[in-house]
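Novice: Have a look; sequence and predicted model below, questions after that.
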Amino acid sequence: MESLKKNSQFQKVYKKGQSKASKYLVVYWLDNKDNSSANRYGITVSKKIGNAVVRNKVKRRIKEILRKWDDNNYIKLNLDIVIIARKPVVNLNYHQIKSDLKSLLYRCSLIKG
């Protein structure tokens, strides 16, 4: 699982990509042709959500969900995906975040099958 690291990579996905949102998460995605068939992920959690401990907890949960799905080829390939957490996400547990992310990716047509 590769990650988006530079601000320019995030900005490219925001400007040229598509997006969908739920109450808890926002997903931006963009086809990436020059990316050797691996997806790249970026996770954004604003300071408005909470202190560093809370933000890192949310990021770790989302990363773990994406890692499992990426290992099982659950998500379509050659994509740059940015996930933004919204404030109400702090009240969710791992399984609720997983369910919300799954339904959001399904609405974006990013899930195989």
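Specialist: Nice, I can see it.
Novice: Going by C-alpha atoms from here, please, whenever you check contacts or count neighbours.
Specialist: Noted.
Novice: okay, which residue is most central for this protein?
Specialist: Centroid-nearest residue in the chain: I83, 3.1 Å away (criterion: Cα atoms, centre = their mean).
Novice: wait, doesn't that residue sit right on G42?
Specialist: Yes - counting by Cα atoms under 8 Å, G42 is a contact partner of I83 at 6.2 Å.
Novice: Strands of the protein, start to end?
Specialist: For the chain, the strands defined by DSSP state E cover 2-3, 18-21, 25-31, 40-45, 79-85.
Novice: so of those, which one's packed in deepest?
Specialist: strand 79-85 (a mean of 23; mean count of other Cα atoms under 10 Å).
Novice: What sits closest to W69 if chain neighbours are left out?
Specialist: In this structure, W69 finds its nearest non-sequential neighbour in I75, 6.6 Å apart by Cα to Cα, 6 or more residues apart in numbering.
Novice: A further structure is provided below for comparison with the first:
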Amino acid sequence: MLARPHRLTRGDDYRMVVRRGSRCGGSRVITSVLPTTDTERAARFGFIISKQVGNAVIRNTVRRRLKAVCAELLSEVPQGTDVVIRALPASATASFVELRADVQRCLTRLTRQVTT
């Protein structure tokens, strides 16, 4: 599970990452990454799961899976980076492995872009 310092909690932070960050889309998720000037701060993650994904049970399942994926990939994300993951309707039927592959591909690609 993601500890409190690794979570985006303010709406302004979500908006800034989605609007100004680099984006990578897949069939199940869209990942936005925005590096910040505060490199001492831990990487933070936020999740957007709309009602188009499914009912509350399905949305919460998708959210829990995405949080677990991000907890596993935390070491691959540079300090001071904010990440927002938007779940698409196809994420409702995706397995944990499929979600992990989509998120990992996008995070690898976007963090490589940011650091170069």
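Specialist: Received, thanks. A quick note: this is a predicted structure, and the numbers were derived from the prediction, not measured.
Novice: TM value for the aligned chains?
Specialist: Once superposed, the chains reach a TM-score of 0.87 (TM-score structural alignment, normalised by the length of structure 1), with 110 aligned residues with a Cα RMSD of 1.9 Å.
Novice: before we move on, back to that, tell me which residue of structure 2 lines up with the residue nearest to W69 of structure 1.
Specialist: Aligned by TM-score structural alignment, I75 of structure 1 pairs with V77 of structure 2.
Novice: same question, L25 of structure 1
Specialist: Under the alignment (TM-score structural alignment), L25 of structure 1 pairs with V29 of structure 2.
Novice: next one: R40 of structure 1
Specialist: By TM-score structural alignment, R40 of structure 1 lines up with R44 in structure 2.
Novice: wait, what's in contact with its match?
Specialist: Shown in contact with R44 of structure 2 (Cα atoms under 8 Å, 6 or more residues apart in numbering): 5-8, 80-83.
Novice: That one and G54 of structure 2: what is the separation?
Specialist: Using Cα to Cα, to the nearest Å, we find R44 of structure 2 at a distance of 25 Å from G54 of structure 2.
Novice: Repeat that for L88 of structure 2.
Specialist: Here the criterion is Cα to Cα. By it, L88 of structure 2 lies 10 Å from G54 of structure 2.
Novice: count of residues packed around Y24 of structure 1?
Specialist: 19 (other Cα atoms under 10 Å).
Novice: hang on, it packs against V89?
Specialist: Yes - using Cα under 8 Å, Y24 of structure 1 is in contact with V89, at 5.1 Å.
Novice: give me every residue that touches the closest residue to G21 of structure 2 other than its chain neighbours.
Specialist: Among residues not flanking G21 of structure 2 along the chain, L34 sits closest, at 4.4 Å (Cα to Cα, 6+ apart). Residues counted as contacts of L34 of structure 2 (Cα under 8 Å, 6+ apart) are 17, 20-22, 81-83.
Novice: do the same with A85 of structure 1
Specialist: 24-26, 43-46, 58.
Novice: Looking at these, spot the one nearest S109 of structure 1.
Specialist: Lowest distance from S109 of structure 1 to those (Cα to Cα) belongs to V26, with 14.3 Å.
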